[in-house]
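K.L.:
sequence first, then the predicted structure:
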Amino acid sequence: MTDTAQETSSERGLARVAQSLAAWTEKWFPDAYVFALAGVVLVAVAALANGSSPHAVVDAFGDGFWDLTAFTLQMAMVVLTGYVVATSPPVARLIDRLATVPRTASSAVSVVAFLSMSVSFLNWGLSLVFGGLLARAIARRTDLRVDYRALGAAAFMGLGAVWALGMSSSAAQLQATATSLPPALLKITGVLDFGDTIFTWQSLLMCAIITALTVAIAHFSAPRGSAIKTAEELDVDIDDQPAEVAPRSRPGEWLEYSRILPVLAALMTLGWLVSQLVTKPVLTVVSSLNGYLLVFLMLGLVLHGTPRKFLQAVNLAVPATAGILVQFPLYAAMAAILTEAEGNGGLTISEHLAEFFTNIGGGGSFAVVIALYTVVLGVFVPSGGGKWLVEAPYVMQAATDVQMNLGWTVQIYNVAEALPNLVNPFFMLPLLAVLKLRARDLVGFTFLQFMFHLPVVLLLVWLLGMTFDYVPPVIPTP
């Protein structure tokens, strides 16, 4: 076969489809913050159209703007702790070892996809950086020619496929933490720990199926032959040099360069964790968002060894939290307008939407409609936790009305919420900084995943939803 024929052949099939989709999203999608601002305006206009007074709308906006302050910080910490752990020396050495495992270009892409999704079950922020660094490590191999764009897209699969089915799921963490739930939502759902959501066998099975599907698509869509574009051909520098730590220059810095305090802090954290596990149910402990963040933060401190190295990693991680910090207050304001600004007949937009979803009825039709609604809304509101607070009041009220299992309703949201990440490149930003690529280099591959994932997800939420019984919410006493 001639070189030209080989190139034509290698560009056919899934790889060619993926590459043909690459530029559209980056060209037409504005920054996610613009979507959040537009969302507030749209919800406010909708409330006015519903008969709410301007006074009620602006009061709801201002009063609700800071309702998610605690949760905003918690979600920023998910990103920060994941980044810090992923960039620690022990994890870097692990990544270098894992990079030597694949033997072919397609298997290299598959391995990155599988490992990024596996790590994402623990922490999606960790997955983004871990996957990106693994992709770079494989790209540095001189004995294997792999498409760098496909590696980068595979590194994003942790967030683009299964992140919300894992332990750092914003919606599941929120529903398991009474102090983070807005009072209006707490009265509808009560507290749902991980045993009701991510650790149900149905959710774990769904996660396994989607993982297998994603790996298969990544494998068969990886460019081959002369269609491969390496990091060098894309003019990307992939030489990772560890950041140098300035030497100690004065006596007062001694503790900054010592492992004593990190070890003592870690021992205190370990003691607290043991105490929690002895005195409380295991699922209650692992469902605690604050506890989860404490463990990951101390893990990052220990893995970096000294306070100075740890703080250096934190400084690098902080920019990745910017989107969360400025967007979540807008989502809180949207939720407040939806649930507090009463219109004609004394009904809020949230109550009208709950009535609409209730009229759909229960069973598979409810699950499919909620999933589709979540996908569409997620394209324009790229935030799992923030969007859940906008969506949850009326979705969970409707689920209660039609007697749909509330824990499964959270998981319907979670599995569907990941899909828009394959289209809207907002959450790619931290990964793109690691890879030194543009969104359009990856979106063609991720959009291809979306085309396969959507029908599979709709089928799964319909079929698996039939295995649940309705359990009335348990509302905690004040």
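P.N.:
Cool, the structure landed.

K.L.:
from now on I want contacts and neighbour counts done on CA atoms only, so please keep to that.
P.N.:
OK.

K.L.:
now name the helix or strand holding Q397.
P.N.:
Per DSSP states H and E, Q397 falls inside helix 384-401.

K.L.:
against which helices or strands is that helix packed?
P.N.:
Secondary structure elements in contact with helix 384-401, counted by 3 or more Cα pairs under 8 Å, 6 or more residues apart in numbering; DSSP states H and E, are helix 170-175, helix 183-189, helix 322-340, helix 349-360, helix 406-417.

K.L.:
neighbouring contacts of the last one?
P.N.:
Contacts made with helix 406-417 from outside it, assessed by Cα atoms under 8 Å, 6 or more residues apart in numbering, are listed as 161-162, 164-165, 169, 171-172, 189, 192, 196-198, 203, 367, 370-372, 374-375, 378, 384, 388, 396, 399-400, 457, 461, 465, 468, 470-471, 473.

K.L.:
just the buried ones among those residues, please.
P.N.:
Among the contacts of helix 406-417, those scoring as buried are 161-162, 164-165, 169, 171-172, 189, 192, 196-198, 203, 367, 370-372, 374-375, 378, 384, 388, 396, 399-400, 457, 461, 465, 473 (criterion: 16 or more other Cα atoms under 10 Å).

K.L.:
alongside the first one, take a look at this:
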Amino acid sequence: MKLLNKAVRPFVIFVERYYPDPFIFAIALTFIVVALALLLTPSGPVDVLGAWGGGLQNLLAFMAQIAITLITAHALAHTDLVRRLLVRLCSLPKTAYQAYLFTCLIGHGASLFSWGLGLIVGALVAQGVGMVAKQRGIKVHYPLLVASAYAGWVVWHMGYSGSAPLFVATPGHALEGILGGTIPVTETMFASWNLLTVLAMVIVIPLTCALMHPRDHGVRLVEIPDSAAPVPADPPDPEPRTTGQMLDRHKLFNLGIGAMLVGYLVFWFATEGFSLTLNIVNWSFLALGLLLARSAEHYVRLVANASQTVGQVLLQYPFYAGIMGVMITTGLAGVIAEWFEAFATRDTLPFWAFLSGGLINMFIPSGGGQWVVQGPIFLEAAQQLGTDPARIVMGVAYGDQWTNMIQPFWTIPLLAIAGLHMREIMGYCFMVFFAAGLVLGGALLIMGG
């Protein structure tokens, strides 16, 4: 316990002193990728600039999907029923170690259901557990508690909203020609080997978080008034005074449109089987949020309150799209992937896909985006070596979620709620990065190809 607490200190100090703001991080990565493209590919300055500028708008449709995911997840998490559930959950931990374990486990559960919900619920639970602990006189280190919530996110690509598994399961996807069709989610996220890896992660990662608990003199309590509710309630609706206000606050409209969405989802699964896409995941959360909201007006208010979680994400995503444009157009992504592919055998190719996915995720923090970059190269290698393509999909997915622990981009929506800066939690995330790397990389080597 003391050893792990001592081991994390250099990383906490390093991040506090040297890690830039996420936006600066994105700009710095842009310059690094431009330099690498000029050094490692035949492209000249004009070619690289054209690739970067042409790539800026390439993820606009995906950005809209990501924004809807975050907004609908945030709105769902703030509905009255879910909020009451979160308040009850936040009162369960009775010690500091239980607080870290519990927060990380809730983050795991929410992330396996939806990556967006994992970030939002994780932040709310960390804030609520921290407030309850402070009221009870339990010394819980709030930055580590928030880091535990973010650590819960490290399994998101293995669950219901995993981008790469959903991508290859969607008819008409861009790599259908290479694969000769689709890969159903029963062979990726719901495969027995993936579920066993999930089990290993939800044991190792929460324990890692708990064992980083600092000594009492290093504890920083949550900085929110003791009298505040663990998860603040949305203000009650005022009494309507006009017919228009009565219509705004009547449940018929949100229940009706929510029921239509549920009807469509039933129709989808009845006709398509258990086929998940990012859009279907988004419509699921939209339907749940509408059904649980007090009224259509209330749901609009919940969505408006979610804007804080998407602003910086939408600002930075075009720059990462530009990075992706450079990596694809100049062939830089292929050069990097081929470094790893050169060492691969039939059984080790998923592991090298994992390492390659982790590296490229630092430059393209988008599960779907980086799959488009790496998928063709590793799937063609899988065909040549006879490796199961489903394991390649999950290898890249594991790499993506792994280095998210040290790539600050996706901390933005979580920290917007938790009220901390990225530098206050990222040092602890480095230890999660090491622990997750051992579990995920080990699982891929054991399962082979």
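P.N.:
Received the coordinates, thanks. Because the structure is predicted, anything quoted here is derived from the model rather than measured.

K.L.:
got a TM-score for the pair?
P.N.:
In this superposition the chains share a TM-score of 0.87, using TM-score structural alignment, normalised by the length of the second structure; 440 aligned residues with a Cα RMSD of 2.8 Å.

K.L.:
coming back round to it: onto which residues of the second structure does the helix holding Q397 of the first structure map?
P.N.:
Counting by TM-score structural alignment, helix 384-401 of the first structure lines up with residues 367-384 of the second structure.

K.L.:
distance from the matching stretch to the first structure after superposition?
P.N.:
Taking mean Cα distance after the TM-score superposition for the first structure, the mean distance separating stretch 367-384 of the second structure from the aligned residues in the first structure is 2.8 Å.

K.L.:
flag every buried residue along that stretch.
P.N.:
Judged by neighbour count using 16+ other Cα under 10 Å, the buried positions of stretch 367-384 of the second structure are 367-379, 381-382.

K.L.:
and if you look at stretch 35-52 of the first structure?
P.N.:
Buried positions in stretch 35-52 of the first structure, judged by neighbour count with 16+ other Cα under 10 Å: F35, A36, G39, V40, V43, A44, A47, L48, N50, G51, S52.

K.L.:
ok, now how distant is the first one from F380 of the first structure?
P.N.:
It refers to F35 of the first structure. When Cα to Cα, to the nearest Å is applied, the distance between F35 of the first structure and F380 of the first structure equals 6 Å.

K.L.:
likewise the last one?
P.N.:
For S52 of the first structure, the distance to F380 of the first structure under the criterion Cα to Cα works out to 24 Å.

K.L.:
got it, and the second one?
P.N.:
Shown here: A36 of the first structure relative to F380 of the first structure, a distance of 8 Å by Cα to Cα.

K.L.:
now do the contacts for Y320 of the second structure.
P.N.:
Contacts were defined as Cα under 8 Å, 6+ apart; by that measure Y320 of the second structure touches A26, T30, L56, F363, I364, P365.

K.L.:
let's see which of the residues you listed end up in helices.
P.N.:
Counting by DSSP state H, the contacts of Y320 of the second structure place A26, T30, F363 in helices.

K.L.:
so what's the first one up against?
P.N.:
Read it as A26 of the second structure. Taking Cα under 8 Å, 6+ apart as the definition, contacts of A26 of the second structure comprise Q316, F319, Y320.

K.L.:
in CSV: those, plus distance to N279 of the second structure.
P.N.:
CSV is the format used below for the contacts of A26 of the second structure (distance: Cα to Cα, whole Å):
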residue, distance to N279 of the second structure
Q316, 22
F319, 24
Y320, 22
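
K.L.:
ok, I417 of the second structure - contacts?
P.N.:
Under the criterion of Cα under 8 Å, 6+ apart, the contact list for I417 of the second structure reads I120, A123, L124, T309.

K.L.:
quick check: which element contains it?
P.N.:
Here I417 of the second structure sits within helix 411-418, counting by DSSP H and E.

K.L.:
next, the contact list for the aligned residue in the second structure for V84 of the first structure, please.
P.N.:
Aligned counterpart of V84 of the first structure in the second structure: A75 (TM-score structural alignment). A75 of the second structure makes contact with G289, Y299, L302, V303, N305, A306 under the criterion Cα under 8 Å, 6+ apart.

K.L.:
if I look at the last one, how far off is M327 of the second structure?
P.N.:
Going back to what we said before, that points to A306 of the second structure. If you measure A306 of the second structure against M327 of the second structure using Cα to Cα, the figure is 32 Å.

K.L.:
counting neighbours, go ahead and name the busier of the two.
P.N.:
Set side by side, A306 of the second structure and M327 show more neighbours around M327, with 28 against 23, by other Cα atoms under 10 Å.

K.L.:
from Y428 of the second structure, how far out is the more buried one?
P.N.:
Applying Cα to Cα, one obtains 30 Å for the distance of M327 of the second structure from Y428 of the second structure.
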